[in-house]
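**Student:** just to be clear, the model below is a prediction. Sequence and coordinates:
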Amino acid sequence: METTLGDVWREVLSTQEEPERWIVLGAAVLALAAVLFTPVWRVARNVVTIAHEGGHALVALLSGRRLTGIRLHSDTSGVTVSRGRPTGPGMVLTVFAGYVAPSLIGLLGIVMLMSDRITALLWLSLAVLAAMLLMIRNIYGVVSVVATGAAVFLVSWFTPSEVQGAFAYLFIWFLLFAGVRPVFELQSQRRRRPSPQSDADQLARLTGVPGTLWVGVFALVNLAVTALGVWLLLF
């Protein structure tokens, strides 16, 4: 039977049953393992970089800056370039957004999961990735975003609702947990190889507040969001 656009739209807007408890818990364990097990983390961290740079890009646009491009690199670093005032609240918020974006996106995803909008969550993720793809300015970045989008699309289009639910919970658990580790990696890198281009050191120049304190703020925000997310999903 032919699938119409109306059928797709109704499916996206429909609600799906929450997976069984053991699936939710299993997804949490797998997501935490992906963050803690370094060989897996090196690959999975690309998803975090997409969320990180997406956070910079979104806040840049919301603060009135002009977004000119995003680059994602094979070492899981990235850069988002925007034009506008080099100082001021808009610039501060744009720089600040990156390290807290993955955890906050995870929390937003939890709100959708609690409303049983599993398919809508997956398709919203696809829409965000498609919009971000328009601003990617290097080949690796294109490959990274397309590969992530392809995985989400294949699950959302070709698998039953039970598989979609398990995948969605795994995805959101991962973002929730994965927001924390890069903050500690940032401070470790700052100790070994200080870089004036790190987000914390850019914020230090913009505000006069030491970079180490900004790292602490990143950590506090992400740990608090993670704790809230765990409570919402498990209790």
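**Tutor:** Perfect, I can see it now. Residues are numbered from 1 along each chain as shown.

**Student:** contacts and neighbour counts: CA atoms only from here.
**Tutor:** Noted.

**Student:** what about the strands in the protein?
**Tutor:** 66-72, 78-83 (DSSP state E).

**Student:** can I get the ones you listed in a markdown table including distance to residue 94 and mean neighbour count?
**Tutor:** Listed next are the strands of the chain as a markdown table, based on distance: least, Cα to Cα, whole Å; neighbours: other Cα atoms under 10 Å:
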| stretch | distance to residue 94 | mean neighbour count |
| --- | --- | --- |
| strand 66-72 | 11 | 19 |
| strand 78-83 | 9 | 17 |
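
**Student:** okay, the ones you listed in a markdown table with distance to residue 207 next?
**Tutor:** Below are those laid out as a markdown table (distance: least, Cα to Cα, whole Å):
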| stretch | distance to residue 207 |
| --- | --- |
| strand 66-72 | 22 |
| strand 78-83 | 19 |
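
**Student:** quick one: which of these is nearest residue 141?
**Tutor:** Residue 141 lies closest to strand 66-72 among these, at 4.4 Å (Cα to Cα).

**Student:** give me the residues contacting the closest one.
**Tutor:** 49-50, 53, 57, 60-61, 78-84, 135-138, 140-141, 144 (Cα atoms under 8 Å, 6 or more residues apart in numbering).

**Student:** one more to weigh against that first structure:
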Amino acid sequence: MGKWGTTIIFIVIAAILTYIIPFNSYFRNVDTMIHEFGHALVTLVLSGKVLYIHLFNDHSGVTYSEVWDSWRFIPISLAGYITASLFTALLFALYARDKARAGLILLSVITLINLIFFIRNGFGVFWAIGFLAINLFMLWIPWLLVRELYFVLIAFICLVESVFAPVYLVFTAVTSPGYAGDAANLWEATYIPAVVWALLFAIVAIACARYALGQFMREFRKPSQPRKIMRTQ
């Protein structure tokens, strides 16, 4: 079996394991937040204005932006899924380098930025406050293993969501292209069919997932430290 096939099997296993964990639904909005933050960030880079972000309890989200030229909506629409996929790869890269604490700090900073400047609906605000509080608690506790397990859980949920969302988008783009979210926006802006954009998002997501899982396995391939022998009298 090739590496791509192995990656898909690991993603399916990760999906099954993360979906049976209690409260997994709450943390699935992390990927949604990063997705919408990607839209907002590129909007600001292109000198646009972010009106607001809404996060919903069905794990969907929306970002409303203002830009001067319609072509700017192309990179803005591209940014959501791709940012979520790249961020998942970053989380696993940090874990492989024993920087779970830095990863939690990064997640907390992004959540705080979204909470202060962008998120404006009731559910989104309460969710962001709760997630930020959990992160700060995990950063405060002295138990390294608990913190790392929490970080790995967040990373795997982000991995599963970052792959399943664009894969489902492909299905939507085939059956109801006008309702295919960012892919539909890109179709309108470029006249390239929505399914092409959805496939692009899915390919990027699976490629990032492959890298992420490689980083995760790297943690287990680290050579064990040689034991030091000390003689006492």
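**Tutor:** On my side now, so go ahead. Values in this document were obtained by computation on a predicted structure and should not be read as measured data.

**Student:** where does the TM-score land?
**Tutor:** Once superposed, chain against chain, the TM-score is 0.78 (TM-score structural alignment, normalised by the length of structure 2); 207 aligned residues with a Cα RMSD of 2.6 Å.

**Student:** on that earlier part again, residue 168 of structure 1: which of the strands of structure 1 is closest?
**Tutor:** Residue 168 of structure 1 lies closest, by Cα to Cα, to one member of those: strand 66-72, at 23.7 Å.

**Student:** equivalent range in structure 2 for that closest one?
**Tutor:** Mapping strand 66-72 of structure 1 onto structure 2 (TM-score structural alignment) gives residues 49-55.

**Student:** then stretch 114-131 of structure 1?
**Tutor:** Counting by TM-score structural alignment, stretch 114-131 of structure 1 lines up with residues 96-113 of structure 2.

**Student:** now do the buried residues in that stretch.
**Tutor:** By 16 or more other Cα atoms under 10 Å, the buried positions in stretch 96-113 of structure 2 come out as 96, 99-101, 103-105, 107-108, 111-112.

**Student:** outside of that stretch, which residues touch it?
**Tutor:** Here stretch 96-113 of structure 2 makes contact (Cα under 8 Å, 6+ apart) with 33, 91, 94-95, 128, 131-132, 135-136, 139, 147-148, 151, 215-216, 218-219.

**Student:** just to revisit the earlier point, which of the contacts of strand 66-72 of structure 1 fall within helices?
**Tutor:** Cross-referencing the contacts of strand 66-72 of structure 1 against helices under DSSP state H gives 49-50, 53, 57, 60-61, 140-141, 144.

**Student:** now for the residues you listed: which two are most distant?
**Tutor:** 61 and 140 (23.5 Å).

**Student:** what's the closest of the buried residues of stretch 96-113 of structure 2 to residue 162 of structure 2?
**Tutor:** Using Cα to Cα, residue 107 comes nearest to residue 162 of structure 2 of those, at 15.8 Å.

**Student:** helices along structure 2, start to end?
**Tutor:** So, for structure 2 - with DSSP H - the helices run 3-19, 24-27, 29-45, 73-96, 100-113, 122-140, 144-175, 181-190, 194-220.

**Student:** columns distance to residue 56 of structure 2 on top of those, output as TSV?
**Tutor:** As requested, these are exported to TSV (distance: least, Cα to Cα, whole Å):
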stretch	distance to residue 56 of structure 2
helix 3-19	19
helix 24-27	11
helix 29-45	8
helix 73-96	16
helix 100-113	15
helix 122-140	6
helix 144-175	15
helix 181-190	15
helix 194-220	22
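
**Student:** closest one to residue 57 of structure 2 among these?
**Tutor:** helix 122-140 (7.0 Å).

**Student:** how far off centre is the closest one?
**Tutor:** In terms of Cα atoms, centre = their mean, to the nearest Å, the centre of helix 122-140 of structure 2 is found 16 Å from the chain centre.

**Student:** and it, what's buried?
**Tutor:** 124-125, 127-128, 131-132, 135, 138-139.

**Student:** again, but for stretch 161-173 of structure 2
**Tutor:** Using 16+ other Cα under 10 Å as the test for burial, stretch 161-173 of structure 2 gives 161-167, 169-170, 172-173.

**Student:** next one: stretch 31-51 of structure 1
**Tutor:** 31-32, 34-35, 41, 44-51.
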